[in-house]
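the sequence isn't on hand, but the structure is:
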């Protein structure tokens, strides 16, 4: 009766159903099949401060940004649009109240 709890933290809007689906699919690819039955997944929004990124991460984010910017506008997801909007800025979407659901699951 082991509980497995996975918490993801990112910039993706956790109220967007498409984002949740993508996050869950990503987690499923990384967790062994026999563990999925005991798995609880929680998604939290985090933040980013581009000014604090190291050189390697700045280059990586720049590549992602240009990759998204080169997509046709009509194919952009909400996550893509949010990335473009927050690129090279400081963004903080942290909601400490969202930790309550994780604390409840642990007990």
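Looks like it arrived, so ask away. Only a predicted model underlies this, so the values are computations on that prediction, with no experimental measurement involved.

contacts and neighbour counts: CA atoms only from here.
Fine.

now the helices for the chain?
17-30, 55-69, 78-86, 99-106 (DSSP state H).

mean neighbour count, the ones you listed: which tops it?
helix 78-86 (a mean of 15; mean count of other Cα atoms under 10 Å).

between that helix and helix 55-69, how many degrees?
120 degrees (axes from the mean of the first three to the mean of the last three Cα atoms, to 10 degrees).

show me what helix 78-86 is packed against.
With contacts taken as 3 or more Cα pairs under 8 Å, 6 or more residues apart in numbering; DSSP states H and E, helix 78-86 sits against helix 55-69.

show me what the helix it packs on packs onto, helices and strands only.
helix 78-86.

one step back: as CSV, the helices of the chain with distance to residue 9 would be great.
As requested, these are exported to CSV (distance: least, Cα to Cα, whole Å):
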stretch, distance to residue 9
helix 17-30, 10
helix 55-69, 17
helix 78-86, 14
helix 99-106, 11
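
nearest to residue 93, of the ones you listed?
helix 78-86 (11.1 Å; Cα to Cα).

just the residues contacting the closest one, thanks.
Here helix 78-86 makes contact (Cα atoms under 8 Å, 6 or more residues apart in numbering) with 12, 13, 19, 65, 68, 69.

next, the one to line up against it:
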């Protein structure tokens, strides 16, 4: 039995950066989500999956469900990377809704701050962020929370909020929750 596998999907690089940091800290195996063979996952006690918020729906829930059904002791850790207006609670609820109730306790999730380089964004992502920006700009400045203000301030610029310290809760949980 192997200990930990880190699986990731990265569009612009932030998620891969976090996945590499986690891999290095845990001395884990490492693979891109598109290269995963579901049959190989049964060898691991811990599966860590990292996805950017843009691709949160791309988590292959069929793999997770199959894994949780076949190995009751496998623990799943999911981290999302975002530099936008999204709450951890919203992401967790969306993810947990796609799992049976008896599986949810084996899933832990985290949100890490990401990087946005507007020059590198696809047209689709630029358009989506433009809609969010226009919506948030309508909020009276005195009513804006810190995240909203940051989003407005940095819109259209290259900003990098990735921070290796963000992974420590996930690392600690993975190390201390061993069965």
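That came through, no problem. Quick caveat, the model's predicted, so the values are computed rather than measured.

circling back to that earlier point, Throw the contacts of helix 78-86 of structure 1 into CSV and include distance to residue 34 of structure 1, thanks.
Listed next are these as CSV, based on distance: Cα to Cα, whole Å:
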residue, distance to residue 34 of structure 1
12, 28
13, 29
19, 24
65, 37
68, 35
69, 39
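
list just the nearest of those residues to residue 100 of structure 1.
For the contacts of helix 78-86 of structure 1, the nearest to residue 100 of structure 1 is residue 13 (18.0 Å; Cα to Cα).

can you tell me which residue sits nearest the middle of structure 2?
residue 80 (1.5 Å; Cα atoms, centre = their mean).

give me every residue that touches the counterpart of that residue in structure 1.
In structure 1, the residue matched to residue 80 of structure 2 (TM-score structural alignment) is residue 8. Residue 8 of structure 1 makes contact with 23, 41, 42, 43, 44, according to Cα under 8 Å, 6+ apart.

now structure 2: which of those match?
For those, the contacts that are reproduced in structure 2, applying both residues aligned by TM-score structural alignment, their matches' Cα atoms under 8 Å, are 41, 42, 43, 44.

identify the residue of structure 2 aligned to the last one.
Alignment note: residue 44 of structure 1 maps to residue 112 in structure 2; criterion TM-score structural alignment.

so its match sits right up against residue 79, yeah?
Yes. The pair residue 112 of structure 2 and residue 79 passes the contact test of Cα atoms under 8 Å, sitting 7.0 Å apart.

and residue 129 of structure 2, what pairs with it in structure 1?
So, by TM-score structural alignment, residue 129 of structure 2 is matched to residue 61.

oh, I was asking about residue 164 of structure 2
Using TM-score structural alignment, residue 164 of structure 2 sits opposite residue 96 in structure 1.

how much space between that match and residue 84 of structure 1?
From residue 96 of structure 1 across to residue 84 of structure 1, the span is 25 Å (Cα to Cα, to the nearest Å).

end-to-end on stretch 2-19 of structure 2?
First-to-last residue span, stretch 2-19 of structure 2, Cα to Cα: 18 Å.

nope, stretch 73-86 of structure 2 is what I was after
First-to-last residue span, stretch 73-86 of structure 2, Cα to Cα: 30 Å.

how far away from the center of its chain is that stretch?
Centre-to-centre, stretch 73-86 of structure 2 and its host chain are 3 Å apart (Cα atoms, centre = their mean, to the nearest Å).

hang on, the earlier thing: check contacts around the match of residue 129 of structure 2.
Counting by Cα under 8 Å, 6+ apart, residue 61 of structure 1 has no contacts.

who touches the residue nearest to residue 44 of structure 1 when sequence neighbours are not counted in this structure?
Among residues not flanking residue 44 of structure 1 along the chain, residue 9 sits closest, at 4.8 Å (Cα to Cα, 6 or more residues apart in numbering). Going by Cα under 8 Å, 6+ apart, residue 9 of structure 1 touches 43, 44, 45, 46.

which of those sits closest to residue 57 of structure 1?
residue 46 (16.5 Å).

which residues does the closest one contact?
So residue 46 of structure 1 contacts 9, 10, 11, 92, 93, 94 (Cα under 8 Å, 6+ apart).
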